[in-house]
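Q: Next comes the sequence, and after it the predicted model I'd like to discuss.
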Amino acid sequence: MKNLSLRLVSAVFISLMLLVATATERSPAPVVEEPRTCNTQSKYFDGGICLNSNHCAIICRHFEGFEGGHCRGLVRRCYCTKHCT
């Protein structure tokens, strides 16, 4: 009798676990991708070594049509940035 009740409890428990697992299974949330940022070395920045990212961003926005810019690299060059696909 003890074996029968243990089997019954186990069967009910496993059935409930399967029911819960299938009931809570949902389609995954859509993945929203952040836009990538593309970097291109500035063609118009002629200040030599880029020390001021604000100045670099102004050159990139006004003269090259980019969204912004920043100084980077060991040699400190001005890189213009925009969202790309």
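A: Thanks, I have it.

Q: hey, let's count contacts and neighbours off CA atoms from now on
A: Will do.

Q: mind listing the strands for this protein?
A: Under the criterion DSSP state E, the chain contains strands at 36-41, 68-72, 77-84.

Q: Dump those into JSON lines; add mean neighbour count and distance to residue 21 as well.
A: Compiled in JSON lines, the strands of the chain are given as follows (neighbours: other Cα atoms under 10 Å; distance: least, Cα to Cα, whole Å):
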{"stretch": "strand 36-41", "mean neighbour count": "13", "distance to residue 21": "37"}
{"stretch": "strand 68-72", "mean neighbour count": "21", "distance to residue 21": "48"}
{"stretch": "strand 77-84", "mean neighbour count": "20", "distance to residue 21": "40"}
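
Q: Please compare the first structure with the one that follows:
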Amino acid sequence: MSTSDMRKAMLANMEALADDILVIEAMAIEPAEAGAELSDRGAEELRAMVRRKQVQALERRSQLAALRVEYDALFRPAQ
């Protein structure tokens, strides 16, 4: 794989992770808002789902940050 191909692949991966984060966070917003209208049990289940989605988004943010650091180390010129 050439340097140019690696660079493009890493950028595409970073973009995909960023998009994934937005989707996951959006999936957490609606249930959180709907939980206010449900019974205690239903609301608790929704809160648990929202927490899982928030954790997933945080994990993806960590992956994205690590990939950005790796990208910078490989492709950003030293100053």
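A: Great, that's in hand. Everything quoted here is computed from the prediction, not taken from an experiment.

Q: Just give the TM-score of the two.
A: Taking TM-score structural alignment, normalised by the length of structure 2 as the basis, the two superposed chains have a TM-score of 0.34; 31 aligned residues with a Cα RMSD of 1.7 Å.

Q: hang on, the earlier thing: export the strands of structure 1 to CSV and tack on distance to residue 3 of structure 1?
A: Below are the strands of structure 1 laid out as CSV (distance: least, Cα to Cα, whole Å):
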stretch, distance to residue 3 of structure 1
strand 36-41, 62
strand 68-72, 72
strand 77-84, 66
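
Q: closest to residue 5 of structure 1 out of those strands?
A: Across those, residue 5 of structure 1 has its closest neighbour in strand 36-41 (59.8 Å, Cα to Cα).

Q: what's the burial count for residue 11 of structure 2?
A: Using other Cα atoms under 10 Å, residue 11 of structure 2 is surrounded by 15 other residues.

Q: From residue 67 of structure 2, how far off is it?
A: Applying Cα to Cα, to the nearest Å, the value for residue 11 of structure 2 to residue 67 of structure 2 is 9 Å.

Q: ok, now residue 17 of structure 2?
A: Residue 17 of structure 2 sits at a distance of 10 Å from residue 67 of structure 2 (criterion: Cα to Cα).

Q: Same check on residue 47 of structure 2?
A: Distance from residue 47 of structure 2 to residue 67 of structure 2, counting by Cα to Cα: 30 Å.

Q: Tell me where structure 1 has helices.
A: Secondary structure of structure 1 (DSSP state H): helices at 2-23, 53-64.

Q: And structure 2, by the same measure?
A: With helices called from DSSP H, structure 2 shows them at 3-34, 40-75.

Q: Could you report the neighbour count for residue 17 of structure 1?
A: When neighbours are defined as other Cα under 10 Å, residue 17 of structure 1 has 12 of them.

Q: Correction: the previous question concerned residue 12 of structure 2.
A: Neighbours around residue 12 of structure 2, by other Cα under 10 Å: 12.

Q: Same question for residue 73 of structure 2.
A: Residue 73 of structure 2, neighbours per other Cα under 10 Å, totals 11.
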